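> Prediction below, plus the sequence it came from.
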Amino acid sequence: MNFRNILVPVGLVMVLVVGFRSYGWMGVAAVGGGVLMWALLHFTRLMNVLRKASDRPIGHVGSAVMLNARLQAGVSLMHVVAMTRSLGALQSPENEQPEVYRWTDGTHSHVTCEFHGGKLVKWALERPVAPEDAPEGDAGSAAP
């Protein structure tokens, strides 16, 4: 069970009670204004991330290798979407844990990320295999 779902509302109520006991209704108004500002800041950040992601194709990233280098365990899905500026292509069944998303770049390299509870658990970079029958050397020269 995620204790954050319980602790945040309980903490907010406690801060409101402390505000009321210290300054009366003026304290409640001040604490309420602070909580409202905090919520609006997070909402604004979420909307900016989603607005930037809406301009790009789903599951596309500039460089899968750079994304792989920048990922860290424990970051949220919103943080990864902000880094890629693209929504990931969902690979797992909808509304099922863990959630698996994939971002692919122009060279067909892709990073597959697994999220559990909205947090990045593991990821893997896969690069396309180079064809073995391609001649090594100057591919631009023509044979006589």
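Arrived safely, thanks for sending.
> can we go C-alpha only for contacts and neighbour counts from here?
OK.
> tell me which strands and helices the longest helix along the chain is in contact with?
When the chain is parsed with DSSP state H, its longest helix is helix 25-53. Packing partners of helix 25-53 (3 or more C-alpha pairs under 8 Å, 6 or more residues apart in numbering; DSSP states H and E): helix 4-23, helix 77-84.
> putting a second one here so we can go through both:
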Amino acid sequence: MNFSRLVVPLAGAALIVLAYRSYGWPGVSVVAGGLVMWLLLHVTRLMTVMQRAAKQPIGFVASAVMLNAKLKPGVTLMHVIAMTRALGERLTAEGEQPEQYRWTDGSHSSVTAHFRDGRLVSWDLARPAPEDETAQAPATGTAP
């Protein structure tokens, strides 16, 4: 069982109990107001990130190489969405662990991120093979 999901509600309840024992109902109102403000700040951040992500195509990032450099193990999926400003292209089935998402840039470089329980475990950078420049170079010579 994931105990981190229980820590925040239990800490909030403990703060309310301590506020009641120390200051009575005025203490409860101050602590409850602080907890509601904290919750509203997190909801506002979540909504801002999702509004920015809604304006971009799914799975698009400005630069996959820069995203690869910025990623760190243990960050949440929401943090990665905030960095890329786009939802990732889901590569795994719903509910399958680890979850895999891919972000691709304009040069077809892509970062595939692997998340377990919403936290980044690993990621891979895939870059397209360089084109053969000799075949792309225009032929030199004299004009007829």
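Arrived safely. A quick note: this is a predicted structure, and the numbers were derived from the prediction, not measured.
> What would you report as the TM-score here?
Here the TM-score for the pair of chains, by TM-score structural alignment, normalised by the length of structure 1, is 0.93; 142 aligned residues with a C-alpha RMSD of 1.5 Å.
> circling back: on average, how far is the longest helix of structure 1 from the matching bit in structure 2?
In the superposition against structure 2, helix 25-53 of structure 1 averages 0.3 Å from its aligned positions (mean C-alpha distance after the TM-score superposition for structure 1).
> how close does residue 111 of structure 1 get to residue 96 of structure 1?
Per C-alpha to C-alpha, to the nearest Å, residue 111 of structure 1 is found 20 Å from residue 96 of structure 1.
> Kindly apply the preceding question to residue 21 of structure 1 instead.
Distance, residue 21 of structure 1 to residue 96 of structure 1, by C-alpha to C-alpha: 44 Å.
> So between the two, which is more surrounded?
More crowded of residue 21 of structure 1 and residue 96, by other C-alpha atoms under 10 Å: residue 21, with 12 against 9.
> Confirm residue 112 of structure 1 sits in a strand?
Yes. The assignment for residue 112 of structure 1 (DSSP: H, G, I helix; E, B strand; the rest coil) places it in a strand.
> Over in structure 2, tell me which residue corresponds to it.
In structure 2, the residue paired with residue 112 of structure 1 according to TM-score structural alignment is residue 112.
> Name the nearest residue to its match, ignoring sequence neighbours.
Spatial nearest neighbour of residue 112 of structure 2, excluding adjacent residues (C-alpha to C-alpha, 6 or more residues apart in numbering): residue 102 at 4.3 Å.
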